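Trainee: With the sequence up front, the predicted model follows.
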Amino acid sequence: MSHSHHRYFVPPIMGIPYEYIEEDLSNKSSLLLKYNPVHQKIPVLVHNGKSIPESLVILEYIDETWRNSLVLLPQDPSERSMAQFWAKFIDEKILITARKVSFTTGKEQEQTIEELSEHLKLLENELKGKPYFSGEAIGYLDIVVANFLVFWFRNLQEALGINMFTEEKFSIIFEWIEKLVKINVFEECRIPKE
């Protein structure tokens, strides 16, 4: 894939102007190399001439910088820590296991899918009894989960011909996805299947 469409949707209440620059990872721009010389990856947020790389770090920076305009992370320290814990769980457990599915076959792939299914069930339990992962309104954890499950994993599953993330198995998460799909800004930021 020559172009990477790595984009986070954010609630429309933000109202913060920004410029979105598409990056061709097969031919990395001088801007990317300048602003993320360590990993040379996207996404990178550039604000006031300073670069902030990595998705989770960017979301936390946005929360801290524009706290008067929006609140992504909970104010309560223990709730905030738990949101960060689950985001890390997605980044370090779920995402790595999902990527492993792409590179395995046969029995090893079956075991990896089973492991991924268990991880997703743990995540789904966090949503039980709440309209959103972040509580009554969309927040930090909803953005992290949506980016993985809706923008990336569903497309990957379809591309690989795997049918493990289904409404029958994960009804609570699918109900949450239905709520998100009705939000215009969410639809605008979907990654094209191609």
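Mentor: Looks like it arrived, so ask away. A quick note: this is a predicted structure, and the numbers were derived from the prediction, not measured. Numbering: from 1, shown residues only.
Trainee: make it CA atoms for all contacts and neighbour counts henceforth
Mentor: Fine.
Trainee: I would like the residues contacting stretch 45-65, please.
Mentor: 35-36, 42-44, 70-73, 87, 140, 144 (Cα atoms under 8 Å, 6 or more residues apart in numbering).
Trainee: Then stretch 170-190?
Mentor: With contacts defined as Cα under 8 Å, 6+ apart, stretch 170-190 is touched by 7-12, 121, 124, 127-128, 131-132, 146, 150-151, 167.
Trainee: for comparison:
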Amino acid sequence: MAEVKLYGSWSSPFSYRIEVALKLKGVEYEFIDEDVHNKKSPLLLKYNLVHKKVPVLVHNDKPICESLVILEYIDETWEGPSIWPGDPYERATARLWAKFFDEKCVHAMWKVCWSKGEEQEKLKKECTELLKILESTLSGKKFFRTGETIGMVDVTGNFVAYWFGILQELAGLQVFTKEKFPNENLPPEDKLAAHFQARFRAVAASK
């Protein structure tokens, strides 16, 4: 039986997307929860020499780094529901949306929660425009690919649905709400909320 280990962090949306993919494929794995804010394990540093960050998937002692690369590896290695589209055009489109989430959404939505004043107002407008793009693309569908089947874009977009909803509430923002964006879901995550609340307190105490 193949040995699969995932070096990640329970609070990381990038780790979470790998867990979703493994569960969709029915792959058994061991999760190693890394303390990414204090002391990373020697094995994580060994497996990810370039970026030294989570997630890292180790399959039969071979490490694969970077979440999008890992997702593609999982889809090609194990049988089960397809994560990436088979059609070349749809696959290219999925890659484009994945880059949109990672390079546009995650950056702006994370930064707006920790900024103040004029910078925050500018970022709020940017986040609202990004969310409008997502809302128009979903157009009443439950999932991006077909509306009924979870796929690559949904897996990579978990930051918006889970993490940003909680972060903005703790930061006292009203960017992403059900009233403004009814096609999006904001499921409660008490543990995640407590985690980020502690980080907000730590930042406030350091000033």
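Mentor: Looks like it came in fine. Note that the coordinates shown come from a computational prediction; the quantities given were computed from them, not determined experimentally.
Trainee: follow-up on the earlier one: switch the contacts of stretch 45-65 of structure 1 over to TSV; also include neighbour count.
Mentor: Shown next, in TSV, are the contacts of stretch 45-65 of structure 1 (neighbours: other Cα atoms under 10 Å):
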residue	neighbour count
Y35	20
N36	19
I42	20
P43	22
V44	19
L70	17
V71	18
L72	23
L73	23
A87	20
Y140	22
V144	23
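Trainee: for those, which one is nearest H3 of structure 1?
Mentor: For those, the minimum distance to H3 of structure 1 (Cα to Cα) is 11.0 Å, reached by I42.
Trainee: What distance do you get for the closest one to P53 of structure 1?
Mentor: With distances taken as Cα to Cα, to the nearest Å, I42 of structure 1 is found 7 Å from P53 of structure 1.
Trainee: do the same with K28 of structure 1
Mentor: Taking Cα to Cα, one finds K28 of structure 1 at 15 Å from P53 of structure 1.
Trainee: who has more neighbours, these two?
Mentor: P53 (20 against 12; other Cα atoms under 10 Å).
Trainee: any chance you could map the helices in structure 1?
Mentor: Along structure 1, counting by DSSP state H, helices occupy 30-35, 55-65, 77-89, 95-102, 106-127, 140-146, 154-160, 171-181, 184-188.
Trainee: what span of structure 2 lines up against the first one?
Mentor: Across structure 2, the stretch matching helix 30-35 of structure 1 (TM-score structural alignment) is residues 42-47.
Trainee: Now that stretch on structure 1. Mean distance?
Mentor: With mean Cα distance after the TM-score superposition for structure 1, stretch 42-47 of structure 2 departs from structure 1 by a mean of 0.6 Å once superposed.
Trainee: Can you point out the buried residues in that stretch?
Mentor: 44, 47 (16 or more other Cα atoms under 10 Å).
Trainee: What degree of burial does the aligned partner of L131 of structure 2 in structure 1 show, as a neighbour count?
Mentor: Using TM-score structural alignment as the criterion, the counterpart of L131 of structure 2 in structure 1 is L120. L120 of structure 1 sits with 20 neighbouring residues when counted by other Cα under 10 Å.
Trainee: Excluding chain neighbours, give the residue nearest to L120 of structure 1 in space.
Mentor: I94 (7.4 Å; Cα to Cα, 6 or more residues apart in numbering).
Trainee: Alignment lookup: the one you found to structure 2.
Mentor: Aligned partner of I94 of structure 1 by TM-score structural alignment: C105.
Trainee: Identify the residues contacting its match.
Mentor: Counting by Cα under 8 Å, 6+ apart, C105 of structure 2 has contacts 127, 130, 160.
Trainee: correct me, but the first one touches L173?
Mentor: No: applying Cα atoms under 8 Å as the test, C127 of structure 2 and L173 come out as separate, 11.4 Å apart.
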